[in-house]
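A.B. asks: 3D model of this:
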Amino acid sequence: MTPAGIREVAAHAGVSVGTVSNFLNHPDRLSEAMARRVTDAIEAVGFVPSNAARQLRMGVSSVIGYLASDIGNPHFGEIATSVQVRASQLGLSVFIADAQEDPHREDAYLDTFAQHHVRGLLVASHHPVEDRLALLRRRGTPSVLVGQRATSTEQPSVSVDEFSGGRQAIEHLVEVGCRAIAFVGGPAQIVQVAARRAGADAAALAHGVELREVVVAERSVAAGRAAGAIIAGMTPEERPDGVFAVNDLLALGVLQELVGQGIRVPQDVALIGYDDTEFAEASLIPLSSVSRRHRDAGEIVVDALFETMEQRSPAELHRELEPILVVRQSTRGFLRD
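C.D. replies: Got it, this is the predicted structure:
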């Protein structure tokens, strides 16, 4: 069945197509009685106005896109929620897409957003994406890179100082008494992972502690359990007494495996994650974590995009937020022999 169009509405209401068009685009030009007449006709024929078509005619869209690297990670879900709240306050709607950490899906979604003429883009990527965003910018779609500091002087970005976050995690483990620490994470090609590892390395070197590596291909609970099994399989002499997992999902998997194999957290092994998701706090053993959560994160990134869309330079082209160490039970009760 073909959807009803503007002509069907006009015929049912007994008015001209121009009158219906005015109702959709300039309702203030119609009398109350005429507006009611058109409204009744729209309901009767089941007409659904095309906002996209109207926005193309007017040359402006009220829709922005948010491309998340992995919406299954609670961190990105929290950002999406705060982005929608701030966008709504500015009269904008948000289309959300999940790249699932796949650069090909990421490219496809960027194409889709461009084809639908969104007004701007928020892109949270783990991959080099600035060249692609530059191409979209030249074609008229501005963007803000989220979670990764841009290198271009033309690309606004809002990121977190991941080096500082990695350094804080190791320094905390050293402070509670750890001397042999495992770094659980990967792959190194991920910009944020590499920065956290660099910060961890710097802190370990500064404090003279050993930093071991347990590399995993994914940053998921399942991958964390696999890493936890490796650690649990070591002899007590070989086993690290501290673990820094590059995100909370990994840390929760490590926690499950260690506890399941009779290794006490934090008495035997102190454990810290990264992101400070709600799952970290709600865990049976509340998880210490480096927080990237900022109450005004959605406001910051949406405002930066809004200023760019309005062709104003953001107050800070590359805004970098400082991560915050959150100490909970998974490290607080470590007992060093």
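A.B. asks: going forward, measure contacts and count neighbours with C-alpha atoms only.
C.D. replies: Will do.
A.B. asks: OK, contacts around the spatially closest residue to S164 that is not a sequence neighbour?
C.D. replies: Leaving aside its sequence neighbours, S164 sits nearest to G199 (CA to CA, 6 or more residues apart in numbering; 6.0 Å). Taking CA atoms under 8 Å, 6 or more residues apart in numbering, we find G199 in contact with E162, F163, S164, G165, G166, R167, Q168.
A.B. asks: Here is a second sequence; please produce its structure as well for comparison:
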Amino acid sequence: MAGVRIRDVAQHAGVSVGTVSNVLNRPGDVSPDSVERVNRAIEQLGYVRNDAARKLRAGVSTTVGFVVLDGQNPFFTDVVRGAEDEASSHNLAILHGNTDEDVARERMYLDLFEEQQVRGVLISPYGDIHPRLERLRARGIPAVLVDRFSGDGRFSSVSVDSVAGGRMAVEHLIGTGRRRIAFVGGPFDMQQVRDRLAGARVAAENAENAATPVEIEVVATEAPTVEAGVVAGARILARPRGDRPDALFAANDLVALGLLQALVVDGRMLVPDEIAIIGFDDIPFAGAAAVPLSSMRQPSRMIGRTALRILLEETADPNLIPRQTVFLPELVVRRSTAATAAR
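C.D. replies: Prediction:
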């Protein structure tokens, strides 16, 4: 029977609406006879309880909102998967949206999650969203930053030390004999991109006493995508041979794969003989590239799991002091940065 309401069940069973509610939520407080009558009425009428509405009215949602920077990047896909794995063990579901590095879309998803009264929000932010997250917290919806360190400590965060990762990547390139290194990436309003470049410059500064100085130039891209990497690779190939870098540190693996595509398919530069390439994230495609790509590995699924755990702890106790969890990336060396006999 369509549209059966709780009052219909009460009338059919000959009890009050409150008794039906108690049978559904606290059956131990109701006499066995009333429980039997209510359950029989439910079965005969085909009543289906609306758990979502019940939990929303009680202020307890079974969903968590997750806002990511780039849903097409396999790194974020894995982060969300980690959060989903953890959420499922708590009987929760993840609703996620992709901002595509757009402030308006970021705002739209946060508005949606606030309207839906989700249990909490995980977010890899693009713009300055602290005032917006403060509003969510005031309404009882905690938020945890993902892949972004909370510098002021107002919110908990789970991130990777991108400065250390950038330093480690360039130290590796220097160790293979490279000295003219280009950092390829953007846009620079993304904190992760700025941090990785900062780490690269630290590595170059630390190598000042080397026989040959280390140079770091910047080849900016409009987006952290494969297509942007292809464009950057074409720009590098258009330069005179003696003016080209001998190594490329890409802000992420998607840009690095685009660079590989431009250089290897074109065939005018040999990787790694003439130019080395290293990326960041170690997405699954990195090891399967035409020239297997060296990369800085992030524990993507662990990032998602950890963020969800912290969010649930803050849901249970809103007075917890925000904490910052920072993972250290791992250097994964493959053929794209192999040292050559001439070096």
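A.B. asks: what TM-score do we get after superposing?
C.D. replies: The TM-score (TM-score structural alignment, normalised by the length of structure 1) is 0.89; 332 aligned residues with a CA RMSD of 2.6 Å.
A.B. asks: picking up where we left off before, in helices only, show me the contacts of G199 of structure 1.
C.D. replies: Among the contacts of G199 of structure 1, DSSP state H puts E162, F163, S164, G165, G166, R167, Q168 in helices.
A.B. asks: Of the residues you listed, select the buried ones using a PyMOL command.
C.D. replies: Buried members of those, identified by 16 or more other CA atoms under 10 Å, are gathered into one PyMOL selection as follows:
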select buried, resi 162+163+164+165+166+167+168
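A.B. asks: Distance to I324 of structure 1 added to the ones in helices among the contacts of G199 of structure 1, as CSV?
C.D. replies: As requested, these are exported to CSV (distance: CA to CA, whole Å):
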residue, distance to I324 of structure 1
E162, 11
F163, 12
S164, 9
G165, 7
G166, 11
R167, 11
Q168, 8
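A.B. asks: Where do the helices of the stretch 151-300 of structure 2 begin and end?
C.D. replies: In the stretch 151-300 of structure 2, the helices defined using DSSP state H, counting those that start in this stretch lie at 162-175, 191-206, 226-237, 253-266, 284-287, 300-316.
A.B. asks: Quick one: closest of those helices to A52 of structure 2.
C.D. replies: A52 of structure 2 lies closest, by CA to CA, to one member of the helices of the stretch 151-300 of structure 2: helix 300-316, at 18.2 Å.
A.B. asks: rewinding a little: and V80 of structure 2, which of the helices of the stretch 151-300 of structure 2 is closest to it?
C.D. replies: Of all the helices of the stretch 151-300 of structure 2, the one in closest proximity to V80 of structure 2, counting by CA to CA, is helix 300-316 (5.9 Å).
A.B. asks: Number of residues surrounding Q191 of structure 2?
C.D. replies: 17 (other CA atoms under 10 Å).
A.B. asks: circling back to that earlier point, would you mind putting the helices of the stretch 151-300 of structure 2 into JSON lines with distance to N50 of structure 2 alongside?
C.D. replies: Below are those laid out as JSON lines (distance: least, CA to CA, whole Å):
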{"stretch": "helix 162-175", "distance to N50 of structure 2": "45"}
{"stretch": "helix 191-206", "distance to N50 of structure 2": "43"}
{"stretch": "helix 226-237", "distance to N50 of structure 2": "45"}
{"stretch": "helix 253-266", "distance to N50 of structure 2": "44"}
{"stretch": "helix 284-287", "distance to N50 of structure 2": "41"}
{"stretch": "helix 300-316", "distance to N50 of structure 2": "23"}
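A.B. asks: So which of those is nearest N39 of structure 2?
C.D. replies: Of those, the one closest to N39 of structure 2 (CA to CA) turns out to be helix 300-316, at 33.0 Å.
A.B. asks: mean per-residue distance, that closest one to structure 1?
C.D. replies: For helix 300-316 of structure 2, the mean deviation from structure 1 after alignment is 1.8 Å (mean CA distance after the TM-score superposition for structure 1).
A.B. asks: Mind listing what's buried along that helix?
C.D. replies: Using 16+ other CA under 10 Å as the test for burial, helix 300-316 of structure 2 gives 300-308, 310-312, 314-315.
A.B. asks: I'd like to check what contacts it. Which residues are they?
C.D. replies: So helix 300-316 of structure 2 is in contact with 75-76, 78-87, 119-122, 141-147, 156-159, 320, going by CA under 8 Å, 6+ apart.
A.B. asks: Which of the residues you listed fall in helices?
C.D. replies: F75, F76, D78, V79, V80, R81, G82, A83, E84, D85, E86, A87.
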